[in-house]
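> my questions are about this predicted structure, shown below with the sequence.
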Amino acid sequence: MPTIVNCPTCKSKVEWSEQSPHRPFCSKRCQLIDLGEWSFENNRISAPITSAEDFSQDMIEDIEAMMAKNEDDFFK
């Protein structure tokens, strides 16, 4: 079963898979809105992640699989 996440910008449901090229965002538009928020320092990391329990096992495996591919297509 695919992992479903909420788009950080508009909160719509997004499937975390190869079919969602802008994941975790639903679209390029939401991706760029988020990038703008970070560039204007409206977003901050408030506290360090204290444990791996903050992530589901499926999410960790998906992230590791993406990293293993060594694809740098985030901004394409």
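Okay, I see it.
> contacts and neighbour counts: CA atoms only from here.
Will do.
> and the helices in the chain?
When secondary structure is read from DSSP state H, the chain shows helices at 28-39, 57-69.
> mind checking those helices for the one nearest to Pro2?
Comparison of the helices of the chain against Pro2 by CA to CA identifies helix 57-69 as nearest, at 8.7 Å.
> now that closest one: buried residues?
Residues of helix 57-69 classed as buried by neighbour count (16 or more other CA atoms under 10 Å): Asp62.
> contacting residues around it?
Contacts of helix 57-69 with the rest of the structure, by CA atoms under 8 Å, 6 or more residues apart in numbering, involve 3, 16.
> go on, stretch 7-27?
By CA under 8 Å, 6+ apart, the residues outside stretch 7-27 that reach it are 2-6, 28, 30-31, 33-34, 62, 74.
> want to compare, so here's the second one:
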Amino acid sequence: MATFVDCPTCKTRVEWKEENRWRPFCSERCKQIDLGAWAEEKYTIPAVNLPEDPEELAE
């Protein structure tokens, strides 16, 4: 049974298989668009605001 995913960039349905060298993307173009977005810091990962005093962490 084949597995399909949506291309993260353009949402085209893509079969997840070894022959698809761009997976999970549908093409090199979509892969490069995504890489460019990371390079321009368009994606962020939320961080937990930890207290600056290390002793507060021990509590």
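Sure thing, it's come through. Since the model is a prediction, treat every value here as computed from it, not as a measurement.
> what would you report as the TM-score here?
With the length set by TM-score structural alignment, normalised by the length of structure 2, the two chains reach a TM-score of 0.72; 47 aligned residues with a CA RMSD of 1.4 Å.
> in PyMOL, select just the buried ones from the contacts of stretch 7-27 of structure 1.
Of the contacts of stretch 7-27 of structure 1, the buried ones can be selected in PyMOL as follows, counting by 16+ other CA under 10 Å:
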select buried, resi 5+6+30+31+34+62
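> tell me the two of the contacts of stretch 7-27 of structure 1 that are most distant?
Looking at the contacts of stretch 7-27 of structure 1 by CA to CA, the two members farthest from one another are Pro2 and Ile33, with 25.5 Å of separation.
> in JSON lines: the contacts of stretch 7-27 of structure 1, plus distance to Ser12 of structure 1.
Output for those, formatted as JSON lines (distance: CA to CA, whole Å):
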{"residue": "Pro2", "distance to Ser12 of structure 1": "16"}
{"residue": "Thr3", "distance to Ser12 of structure 1": "14"}
{"residue": "Ile4", "distance to Ser12 of structure 1": "10"}
{"residue": "Val5", "distance to Ser12 of structure 1": "8"}
{"residue": "Asn6", "distance to Ser12 of structure 1": "5"}
{"residue": "Lys28", "distance to Ser12 of structure 1": "13"}
{"residue": "Cys30", "distance to Ser12 of structure 1": "10"}
{"residue": "Gln31", "distance to Ser12 of structure 1": "13"}
{"residue": "Ile33", "distance to Ser12 of structure 1": "14"}
{"residue": "Asp34", "distance to Ser12 of structure 1": "14"}
{"residue": "Asp62", "distance to Ser12 of structure 1": "20"}
{"residue": "Phe74", "distance to Ser12 of structure 1": "19"}
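> good, we can wrap up now.
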